[in-house]
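S.K.: Prediction below, plus the sequence it came from.
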Amino acid sequence: MCNAVSIAFAVPVAVFEVSRVSGFVEVRYATGDETYLTFSGETENPAAGEVIFADAEGRAQGRGWTNRQSGLSAVRFDF
C-alpha cells in the first residue's frame, strides 16, 4: 500500500514496524556512527552526511529518503 502511495503522489513514504524501532524516528543527516541492517543481514554504517531515518538507539531504519528500508524494521506479513 505504501509503495502505491509513493508512486501515486511521487513522494517517498516510510513505513516501519514500530515494535522494532527504539523510542522515536527522526529524519537527519548521519554522523557515520549509526548502524543499518540490510535485508541480507549485513550491518553497514551510513556515510556521514547521508539522509537517514534514525531511532533513539542510533539505528538507521531508512536511508536516502526511504529508498533503502532497514531489514530490522521492515514490515512483513507472516502467512
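M.R.: Sure, I can see it.
S.K.: Going by C-alpha atoms from here, please, whenever you check contacts or count neighbours.
M.R.: OK.
S.K.: From the contact counts, what lies against the host helix or strand of residue 36?
M.R.: Using DSSP states H and E, residue 36 falls within strand 36-37. Where contact means 3 or more C-alpha pairs under 8 Å, 6 or more residues apart in numbering; DSSP states H and E, strand 36-37 is packed against strand 43-44, strand 60-63.
S.K.: Looking at those, which one is packed in the most?
M.R.: Stretch with highest mean neighbour count among the helices and strands packed on strand 36-37: strand 60-63 (a mean of 28; mean count of other C-alpha atoms under 10 Å).
S.K.: Put this next to the first one:
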Amino acid sequence: MRQLDGYPLVRPHGGWSLLLDTATLGLAPGEASERLFHRGRVAATPMTGWGPSGDRYLRLVFANEPTDRLGDLRERFRAAFG
C-alpha cells in the first residue's frame, strides 16, 4: 500500500486482492489493464461484469506473489500511468 500511495486504491478488508479505481485515472478498466501489462509488466483483471460498481475497477491479486517481486511496484505503475 505504501508503494502505491497517491493512486486511487480501495483498501482490502482481508483477502489477497486490491482494487484500483480506474475512473479516477480517466481510464476504463480494460485500458488500465493493458497499460499495466504492456508498460509495467503487471497483470491485473478488469472488474467489468462483476456488478454495476465493478465497471470502474481493476483487481490486483497478491495471493501467490513473492514479496521480492513487489519491491518495484511503484516504478511499474509509473511506467504504466506516468
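M.R.: Yes, it's here. Because the structure is predicted, anything quoted here is derived from the model rather than measured.
S.K.: TM between them?
M.R.: Remark: TM-score between the superposed chains equals 0.28 [TM-score structural alignment, normalised by the length of the first structure]; 39 aligned residues with a C-alpha RMSD of 3.7 Å.
S.K.: Identify the single longest helix in the second structure, thanks.
M.R.: helix 29-40 (DSSP state H).
S.K.: List the buried residues in that helix.
M.R.: Within helix 29-40 of the second structure, the residues scored as buried using 16 or more other C-alpha atoms under 10 Å are 29-30, 32-37, 40.
S.K.: picking that back up, which of the helices and strands packed on strand 36-37 of the first structure sits closest to residue 25 of the first structure?
M.R.: strand 60-63 (8.0 Å; C-alpha to C-alpha).
S.K.: What is the subsequent helix or strand relative to that closest one?
M.R.: strand 68-69.
S.K.: tell me what that following strand is packed against?
M.R.: Against strand 68-69 of the first structure (3+ C-alpha pairs under 8 Å, 6+ apart) you get strand 60-63.
S.K.: Just put the helices and strands packed on strand 36-37 of the first structure in JSON lines and tack on distance to residue 7 of the first structure.
M.R.: As requested, these are arranged in JSON lines below (distance: least, C-alpha to C-alpha, whole Å):
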{"stretch": "strand 43-44", "distance to residue 7 of the first structure": "28"}
{"stretch": "strand 60-63", "distance to residue 7 of the first structure": "18"}
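S.K.: Those: which one's closest to residue 6 of the first structure?
M.R.: strand 60-63 (14.9 Å).
S.K.: Could you list every helix and strand in contact with that closest one?
M.R.: Using 3+ C-alpha pairs under 8 Å, 6+ apart: strand 60-63 of the first structure touches strand 36-37, strand 51-55, strand 68-69.
S.K.: a markdown table for those, including mean neighbour count and distance to residue 6 of the first structure?
M.R.: Formatted as a markdown table, those follow (neighbours: other C-alpha atoms under 10 Å; distance: least, C-alpha to C-alpha, whole Å):
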| stretch | mean neighbour count | distance to residue 6 of the first structure |
| --- | --- | --- |
| strand 36-37 | 22 | 22 |
| strand 51-55 | 23 | 17 |
| strand 68-69 | 20 | 14 |
